[in-house]
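Visitor: sequence and predicted model, in that order:
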Amino acid sequence: MHPVLCGLAANASLPSLLIDQLIALADDAVDSELAHRPDLSHAQVVALASRAEATAVQLAYEGRLTASDIDPVAQPRAALALLDEQAGRPEWARLFAVDPVVEHREKLAECPGLPPDVVETLAADPDVRVVAELALWTTPEMATGLASHPHAEVRRAVAANEATPPAVLAMLVTGEGLPAAQWCLVCDRERTPFVHDPHCPRPDCDLLPGASCDGSHESTVHDMRELALRNPATPVEAVVGLADHPSMVLRRQLAARPDLPPDLKERLARDPAPVVRADLAENPAIGDAQIRALTADLDQGVRRSLAHNPSVPLDVLGRLAAVTKTGPTLLPRIATASPAEVEDMARSTNPALRMLVAQRRDLPTGIRDLLALDPDAKVVKSVAPHPGLSEAQLRAMVDRHGVRVLAKVATNPAASPALLEDLARHEPPVQKAFREIARHPNATAPSLLACLTDDQARPIAAGHPALPPHVMVELLSDDNWQVAEAAAANPSLPQAVMPELIPAGAEP
């Protein structure tokens, strides 16, 4: 890896001639960085794509290559990427449908818009991985046919396909109306009964940890039901029986569904597993009475999930906030609060509720200014990044609350260069503030030089365009490769220095 060259390849100010010289290096890491540049000419794109297929795949997905640029025999993965983007040629699909490399057929099976004859060929593929991949993405008609496939792995994929008809999904969950599956990936390879050791020492074994089969393909059937539970097309009537299933994983997926009948919600609210109750608590479909009942749950995770429920009443949220850590995030119910509710929360005697509403970034001026004067540091810390605060207000926050709010003040988009310099010189220093100052667009050379003293802020500061040019040049030889790469990618790096960084002989 060449950090300086990789950074240079990403530098937005790099002249086109130097881009050609970097392409001439034929370095995979540098090529990968160059491929992200939006200013490449088509000739430069083709040159990069011709050298490494991984780069060609990336460029194909970004829409920067056409079918005329790719030879499907020489670069099959890039051709498949174009087919996946529906920018390839139909004859390519027919070529790959009989390709001896199974991974190529498997990738083809996930591509949309394939010709019908290609779909039929893939559905009859001798390798179950190809058929399963097709089942995951195919049409309702093909999914219906594949639901009775003798291999359980194919049925598992059909269960995950949102195009599968609801009646077919119901049959997959209950097993009614379908012939029993004959094989799964486990009994394909092992004598049953068999349970795969989670610490399997065989380096060539790709069975999942805990995969098992006693003749009923139980681990694959379990996975199929889990995927069906996640599938919004699966009718709830088909899955209600899973409320008492011994698998906590299935009960969790059931608890998260938006279409649960009332009696099922009540049963899941009494589930012995806290994670099941937590998933139910975050479900917007539960009603007010159930929300209030779950407030008394002794598990912290359940109460935290309840706080993230977009339907939680504000009085309940206030009680939860006082006893539950919700993290520095804008909760859904706070985000949708009405102007009257916002004002009530901002004037609440509960500091936890004031802290939550202070996370909004669209507060009316009066409410924002009120929260900026809050006596509680946690509230001020939440409102400090709010746009529109004046420099005087930001400085007053630091004067009153010091290191507790300093890093958040540094994130405010209106923080002035002078304020950022003062924050960088604050005693005692705040390490997290250095990182915020280093990425702030208003940071100046003095504050960035202070940020360079912090190990975590140093790579960020090295890429800031306000850093003095001579410092950028010095950082190109920094012991930390991330710092050197960031300095090389700095758009303010003197262009006179750039050619010196490219090894001699790299001529286009």
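Guide: Thanks, I have it.

Visitor: from here on, just use CA atoms for contacts and neighbour counts.
Guide: Fine.

Visitor: strands along this protein, start to end?
Guide: 194-195, 212-213 (DSSP state E).

Visitor: starting at the chain centroid, how far to the first one?
Guide: To tie it back to what came earlier, the one meant is strand 194-195. Chain-centre distance of strand 194-195: 34 Å, with Cα atoms, centre = their mean, to the nearest Å.

Visitor: just name the most buried of the strands of the chain.
Guide: Of all the strands of the chain, strand 212-213 has the most neighbours on average by mean count of other Cα atoms under 10 Å, namely a mean of 24.

Visitor: and the strands of the chain as CSV, adding distance to Val275?
Guide: As requested, the strands of the chain are exported to CSV (distance: least, Cα to Cα, whole Å):
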stretch, distance to Val275
strand 194-195, 26
strand 212-213, 24
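
Visitor: quick check: which of those is nearest to Arg77?
Guide: strand 212-213 (33.2 Å; Cα to Cα).

Visitor: second structure for comparison follows:
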Amino acid sequence: MVAFHASALDGVARNPALPTALLLRLLAFGRGGDRPPRGALQRAGLPESAVVAILAHPDPGARIDFAMSAWAEPSQRARLADDPSPKVRAALAYGPEVYDARTGVAPLPDAVCVRLLDDHAPSVRAALLESPHVAPSFVASMAAHHRAEARREAVRAWEVLPPGVRSALLADPDSEVRRAAALWECRRDTRVTAALLRDPRSAVEALRRGLLARADAEPYVAERAHLTALAENPSLPADLVERLAVDPDEAVRLAVSVRPELDETRRMAIDFTVGDHDRGDGVAWVRDGLADPEVLRRAATSAHPLLRRTAARSPHLPHDLLRLLAGVEDPVVENHLCIHHPDTPEEVLMRVFARLGGTFSAWMAETHPRFPREGLAARYADHPDGNYRRLAVRDPAATPALIERLSHDPEVWTRQAAARDPRLPLHRLREALHVRELASSAGTNPALPEDEMAAVLDRAGVPA
């Protein structure tokens, strides 16, 4: 197949205006050895006839693509639970690899998860247990499962498990289940913490999270062992916290500086340094409280960069805290705001776009619902940087003549953006379908007439 025909076909498969008849024709493609384009398998709002065609497709790869679609309804994907291929069932059990960070993915129905968790193929069971899309209620229900690996994962729901269920997991016949349960229970029981400290596999995490008796903490301070983990422990006695606050190890002092009980004066009196990417996963007590107004206010109003950066991950920031963080002038804070908050100010989005063009954060900024649109054509159509000329296509006031001019731009990303725009004059849109680097973008253009879409399928050799 000629390269630009294949690219145009991929574009048409993703075209939101693709008629059902052509979609079904695409889905039948592959029964002779070629797989349907992924865009035809991973679309929002698939009609029932298309779902039936995918479920019956002879190529397991096509069914895998559908099983991992972030746009299909869970009830549609769930119909693959009895698929003959364990690879398809494993793909269904795990779910989408990549999805829109602003919306997430709805979990499969509990009844389907039950079947997948008892699948005869270990790969299917493992995929479900590793999936980030399983409902919390189902995670909790696994505490009574007959398989040890399921019970081990159930401890993630420890805080909502009834006391009797917790006790059963702590006394589980499987040692790994008992250890996983103890790593949660140690947060409230010094005896459990002490036992875990004797296990080299568990000691560091127990030091970080467990309820510590003073006698268990002091030897680590004296021997200077695992001090960074110990500095995070919420039960560490105050005098030991003060000793670690002046420790010669900068990483230890930094860990002390983010402790939740410190007031702002004491926190900022500690000698610490924060790098551009320190604590990429955030400060635990703030991360755990991203929906808690009090936690968010403490963190967002702090002078400590790591607390502000973690607070910026919350989509629940009230307007005053959002404005406060938007003015902090910390690139990490701005990146988090553009990825996680639905009301991020336009000026923040533009700064992220300008600073990080071509990165994930810049893409999230540009695709953010509040990214500016009006006035971009006048401001950027003749900008010396093609990355900015591309923004002119977003302007609702951009004329067809401007869109056509930009479809000839020296920068390929700008040409592709123009090729996707429905204002592109039809003669140029047809022409773009035969240009190697524009064919895919032109194929996605919702203004592409149905007969042109059908012609793309004909040229690509898709049977009628």
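Guide: That came through, no problem. Just so you know, these numbers come straight off a predicted model, no measurement behind them.

Visitor: picking up where we left off before, out of the strands of structure 1, the one nearest Thr121 of structure 1 is which?
Guide: The closest of those to Thr121 of structure 1 is strand 212-213. By Cα to Cα, the value is 29.4 Å.

Visitor: in structure 2, what range does the closest one match?
Guide: Mapping strand 212-213 of structure 1 onto structure 2 (TM-score structural alignment) gives no aligned residues.

Visitor: which other helices and strands contact that strand?
Guide: Judged by 3 or more Cα pairs under 8 Å, 6 or more residues apart in numbering; DSSP states H and E, the packing partners of strand 212-213 of structure 1 are helix 185-189, strand 194-195, helix 218-230.

Visitor: could you dump these to JSON lines with distance to Asp20 of structure 1?
Guide: Compiled in JSON lines, those are given as follows (distance: least, Cα to Cα, whole Å):
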{"stretch": "helix 185-189", "distance to Asp20 of structure 1": "49"}
{"stretch": "strand 194-195", "distance to Asp20 of structure 1": "55"}
{"stretch": "helix 218-230", "distance to Asp20 of structure 1": "48"}
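
Visitor: tell me which of these is the most buried.
Guide: By mean count of other Cα under 10 Å, those have helix 218-230 as the most buried, with a mean of 22.

Visitor: of the helices and strands packed on strand 212-213 of structure 1, give the one that comes closest to Arg439 of structure 1.
Guide: helix 218-230 (39.4 Å).

Visitor: now for the helices and strands packed on strand 212-213 of structure 1, which one comes closest to Pro166 of structure 1?
Guide: That would be helix 218-230 among these, by Cα to Cα, at 9.9 Å.

Visitor: trace Thr453 of structure 2 over to structure 1, please.
Guide: No Thr there; residue 453 of structure 2 is Met. Using TM-score structural alignment, Met453 of structure 2 lines up with Met498 in structure 1.

Visitor: ok, now which ones touch its match?
Guide: Counting by Cα atoms under 8 Å, 6 or more residues apart in numbering, Met498 of structure 1 touches Leu8, Leu14.

Visitor: ok, and the closest non-adjacent residue to the equivalent of Val204 of structure 2 over in structure 1?
Guide: Under the alignment by TM-score structural alignment, Val204 of structure 2 pairs with Arg252 in structure 1. Of all residues beyond its chain neighbours, the one nearest Arg252 of structure 1 is Val276 (4.6 Å), with distances taken as Cα to Cα, 6 or more residues apart in numbering.

Visitor: list the contacts for that neighbour?
Guide: Here Val276 of structure 1 is in contact with Met248, Arg251, Arg252, Ala255, Leu268, Ala269 (Cα under 8 Å, 6+ apart).

Visitor: what does Ala148 of structure 2 give?
Guide: Ala148 of structure 2 makes contact with Asp174, Val177 under the criterion Cα under 8 Å, 6+ apart.

Visitor: tell me how many other residues crowd the equivalent of Leu14 of structure 1 over in structure 2.
Guide: Matched by TM-score structural alignment, Leu14 of structure 1 corresponds to Leu18 in structure 2. Leu18 of structure 2 has 21 neighbouring residues, counting by other Cα atoms under 10 Å.

Visitor: where do the helices sit along the stretch 351-500 of structure 1?
Guide: 351-357, 365-372, 377-383, 391-401, 403-410, 417-424, 431-438, 445-451, 458-462, 469-475, 481-489, 498-501 (DSSP state H, counting those that start in this stretch).
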